[in-house]
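J.: Structure of the sequence below:
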Amino acid sequence: MALADLAGQKDQSTPSGMTLSLKDTAWGYIVQEERDRFDRESAVEAAARFLGLILVICAYGQWLLPSAMFGADPLASKAVLSFFLGSTGAAIYWFASRGMHTEFHVDLTRRELRIHNRNSRGQTRLQKCVPMREVESAFLRRPPTRDMPAHLVLRLRAGRGQVQVATGDEEALTQLHKRLSQDLRPTREKLEDRLYRTQVPFMSRRAS
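T.: Alright, predicted model coming up:
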């Protein structure tokens, strides 16, 4: 199911090229930020992975250089340089592999919200998990201008801050906000509301 189906339009995208999609699952639904293949974030991610790989290669490749290039103690110099290049390259590669796109999971079975990082290869990594009982409300942070995306934000209970969960077209996020606000309601409250709606017509008929 596409998020556009919620908004009643063919596509939901910002002028920046960002598009939101919603996929129903057996346990809830997933909201993804979809972008063009060669967008800026994907390019930065690929460049960072390449840089990290080059640094790791240099960490081992410098052992092939003449020892005379490394001063009086070439073994120690090479070891320090190898450690620095290797650790830096591995850290950059790991950070880039985490992904720079956000994927938001609404798990109605476990009653929890999960924010994942998704990289350009479609791999996801859990960033944060928030039980629904800890969410006070969800609200839409509207952009100052129409050519900028809006943000869907969770406000946590007990003043524990806010968590941004989705970015995209304001109209699409408005529809998502309505659905999420309904899903955040406790199950008991939903049952009581449903029972009330069924009892009111029955009581009205008896009164008449």
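J.: make it CA atoms for all contacts and neighbour counts henceforth
T.: Will do.
J.: so what secondary structure elements neighbour the helix or strand hosting Pro201?
T.: Counting by DSSP states H and E, the element that carries Pro201 is helix 187-207. Packing partners of helix 187-207 (3 or more Cα pairs under 8 Å, 6 or more residues apart in numbering; DSSP states H and E): none among the helices and strands.
J.: any chance you could map the helices in this structure?
T.: Secondary structure of the chain (DSSP state H): helices located at 3-7, 40-61, 74-98, 170-184, 187-207.
J.: to compare against the first, here's another:
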Amino acid sequence: MTIAQTTAKPAGGYQSEPRKLKSVTLRSTYWGYILVPNSAANRRASVVEVLCLFFSVMLIIAGLGQWILPGATTGPEVLGIKAGATLVFVLLGGVLMWYAQRGLATEVQIDLVEGQVRLVARNRRGKARVQTAMDFDEVGSAFIHRSHAPFVPSRLFLRYCDTEVLIEVACGPEAELEDLLDRLAADLVAPPSAVRRADAA
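T.: Okay, the predicted model is just below:
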């Protein structure tokens, strides 16, 4: 599994209106399709990103403001303390800004042209970053981890070879996940033994 020189496909190129299910939003493209999990984390991603950007700006302003605001003390006795505080505020603001711009919403790209599965993070401006990528022949198995507790959704995973590295594709009603599993099994050309409908080991 390699990520070097692997890029996420653009958000455009949709061939039809997205199909919204309880577990995922499915977008067909000219190169394959995108599965966007309808998870709480994805639903909150834009809000969290905006909050991170807001607080990052506030921290940077607070760090620099103690030098330029009217009445700011710049005597030698406080110079070291103010320099240290400024450094901390600016660094924290920079980390928050970097975190928000990396993208907090995730999607799974099934690229039928390149024969590749990609886990992608996308920010609210549409900029994408590949987190994990594997070729179809590197997919060891596709399976549903069935929930035995009420209000806890079942989850659909792809496993990298025979390792413990997993890509979560969707979570939601088992009937939808079964349909997605069948489609993935066909698209990935997985051997029958690779597709398991039993609980995850």
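J.: TM-score for this pair?
T.: The TM-score (TM-score structural alignment, normalised by the length of the second structure) is 0.72; 172 aligned residues with a Cα RMSD of 2.8 Å.
J.: okay if I get the helices of the first structure as CSV plus mean neighbour count and distance to Thr19 of the first structure?
T.: Below are the helices of the first structure laid out as CSV (neighbours: other Cα atoms under 10 Å; distance: least, Cα to Cα, whole Å):
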stretch, mean neighbour count, distance to Thr19 of the first structure
helix 3-7, 18, 9
helix 40-61, 17, 14
helix 74-98, 17, 20
helix 170-184, 18, 9
helix 187-207, 10, 31
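J.: ok, the spatially most central residue of the first structure - contacts?
T.: Residue closest to the mean C-alpha point of the first structure, counted by Cα atoms, centre = their mean, is Thr102 at 2.1 Å. Going by Cα atoms under 8 Å, 6 or more residues apart in numbering, Thr102 of the first structure touches 32-33, 115-118, 165-166.
J.: ok, and the residues you listed in the second structure?
T.: Contacts conserved in the second structure for the contacts of Thr102 of the first structure, using both residues aligned by TM-score structural alignment, their matches' Cα atoms under 8 Å: 32-33, 115-118.
J.: Which of the residues you listed fall within strands?
T.: 32-33, 115-118 (DSSP state E).
J.: Emit the PyMOL select command for whichever of those are buried.
T.: Buried subset of these, written as a PyMOL selection, criterion 16 or more other Cα atoms under 10 Å:
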select buried, resi 32+33+115+116+117+118
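J.: whereabouts in the first structure does stretch 127-146 of the second structure align?
T.: Mapped onto the first structure using TM-score structural alignment, stretch 127-146 of the second structure covers residues 123-142.
J.: contact partners of the matching stretch?
T.: Taking Cα under 8 Å, 6+ apart as the rule, stretch 123-142 of the first structure contacts 98-99, 103, 111-118, 149-157, 170, 173-174, 177, 180-181, 184, 186.
J.: Likewise for stretch 83-96 of the first structure?
T.: Counting by Cα under 8 Å, 6+ apart, 45-46, 48-60, 119 sit against stretch 83-96 of the first structure.
J.: re the thing from before, could you dump the helices of the first structure to TSV with distance to Arg142 of the first structure?
T.: Converted to TSV, these look like this (distance: least, Cα to Cα, whole Å):
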stretch	distance to Arg142 of the first structure
helix 3-7	17
helix 40-61	22
helix 74-98	28
helix 170-184	7
helix 187-207	28
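J.: Quick check: which of those is nearest to Pro144 of the first structure?
T.: helix 170-184 (11.4 Å; Cα to Cα).
J.: Output the contacting helices and strands for that closest one.
T.: Short answer (3+ Cα pairs under 8 Å, 6+ apart): helix 170-184 of the first structure packs on helix 3-7, strand 135-141, strand 150-156.
J.: Tell me the residues of the first structure aligned with stretch 108-116 of the second structure.
T.: Using TM-score structural alignment, stretch 108-116 of the second structure pairs with 104-112 in the first structure.
J.: what's the counterpart of Phe50 of the first structure in the second structure?
T.: Using TM-score structural alignment as the criterion, Phe50 of the first structure maps onto Phe54 of the second structure.
J.: Many thanks, I have nothing further to ask.
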